[in-house]
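Chemist: Sequence first, predicted coordinates after that:
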Amino acid sequence: MISTLKTTARTMATALAAAAAFTLTVPTGTAFAINEVSCADQGDFLRIKSHHSTGITSEDCYANRGRTDFGGWWIDKISTGNNDVRLHDANGSVVNIPRHRVVTYPNNPPKINAIEIL
């Protein structure tokens, strides 16, 4: 009987230690479900026209809630579609843009490190 109690206690202690280790090592928080979609598709997607310091220009569209790296590109135009958007600027500021807005930056575009759909 005592042997069974010790084995049960040891098994429970091992399970508890494994659960604690899992809890400490697995990050918590919002899942990053944002994904890039085709801009040719019709929809109220987040649409961003941007350029890089190398001279490359791009037009990218995103759907779903989450945050993704934007790589320090400069934004020339943003259309939020049906999304509330947060831009994380390279200078550390955060800019919120509400849904159904179109914003252009013809002279002084922001350099963005990350974009987030709320």
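Modeler: Cool, got the structure.
Chemist: Please count neighbours and contacts with C-alpha atoms only from this point.
Modeler: Will do.
Chemist: Tell me which residue is most central in the protein.
Modeler: Arg67 (1.1 Å; CA atoms, centre = their mean).
Chemist: putting a second one here so we can go through both:
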Amino acid sequence: MAFDFKKAARKTLVASVVAGAVLVAVPAVGASTASANEVGNCFDKNYVHLYWHSDFNVYGESCYANRGNNDINAVWADRITTGNNNIQYRDFNGSYVDIDAYHDVSWADGHEPHLLGLAIK
């Protein structure tokens, strides 16, 4: 059985392309930002506490701990308490708003921000 240089070259080329794709993908995965953890209960006053409602008049509460970013499914913020966290929220209109730790912010009906994201700094 003779050695086939063309077949070996083809296998080497395929292996190189696959290895290159893996090398390109690894930094992209490693560069992702951490997300703030949504916690199951809101009993700790140090958590970020978001009181919200949806376009369909569903009301709820969500709490977050630890540094990082969270995408939020376009809810209206009725009130945010920051706990011991400095936060930044991203509004549907594209603005970014910072709120310092130990603040309790609420909005009048019709003036609530429409949230897309929340970051604990």
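Modeler: Yep, that arrived. Values in this document were obtained by computation on a predicted structure and should not be read as measured data.
Chemist: Let me know the TM-score between chain one and chain two.
Modeler: Comparison of the two superposed chains (TM-score structural alignment, normalised by the length of structure 1) gives a TM-score of 0.77, and 106 aligned residues with a CA RMSD of 2.3 Å.
Chemist: returning to that earlier point: what residue in structure 2 is paired with the residue nearest to the centre of structure 1?
Modeler: The alignment partner of Arg67 of structure 1 in structure 2, by TM-score structural alignment, is Asn69.
Chemist: Quick one: residues contacting its match.
Modeler: 33-36, 117-120 (CA atoms under 8 Å, 6 or more residues apart in numbering).
Chemist: What about those, which are in strands?
Modeler: Members of the contacts of Asn69 of structure 2 lying in strands (criterion: DSSP state E): 117-120.
Chemist: The nearest residue in space to Tyr105 of structure 1 that is not next to it in sequence: neighbouring residues, count only.
Modeler: Leaving aside its sequence neighbours, Tyr105 of structure 1 sits nearest to Asp76 (CA to CA, 6 or more residues apart in numbering; 5.0 Å). Asp76 of structure 1 is flanked by 21 other residues according to other CA atoms under 10 Å.
Chemist: before we move on, what SS does Asp98 of structure 2 have?
Modeler: strand (DSSP: H, G, I helix; E, B strand; the rest coil).
Chemist: per the alignment, it corresponds to what in structure 1?
Modeler: Matched across to structure 1, Asp98 of structure 2 falls on Asn96, judged by TM-score structural alignment.
Chemist: Next up, the contacts around the residue nearest to its match when sequence neighbours are not counted.
Modeler: Setting aside the residues directly before and after it, Asn96 of structure 1 is nearest to Arg86 in space (CA to CA, 6+ apart), at 4.5 Å. By CA under 8 Å, 6+ apart, Arg86 of structure 1 lies in contact with 94-97, 115-118.
Chemist: how about Arg86 of structure 1, what's its match in structure 2?
Modeler: Per TM-score structural alignment, Arg86 of structure 1 is aligned with Gln88.
Chemist: Confirm that that match sits in a strand.
Modeler: Yes. Counting by three-state DSSP, Gln88 of structure 2 is located in a strand.
Chemist: Next, find the distance separating it from Val18 of structure 2.
Modeler: As judged by CA to CA, to the nearest Å, Gln88 of structure 2 and Val18 of structure 2 stand 40 Å apart.
Chemist: quick one: contacts for the aligned partner of Tyr105 of structure 1 in structure 2?
Modeler: In structure 2, Tyr105 of structure 1 lines up with Trp107, judged by TM-score structural alignment. By CA under 8 Å, 6+ apart, the contact set of Trp107 of structure 2 is 77-79.
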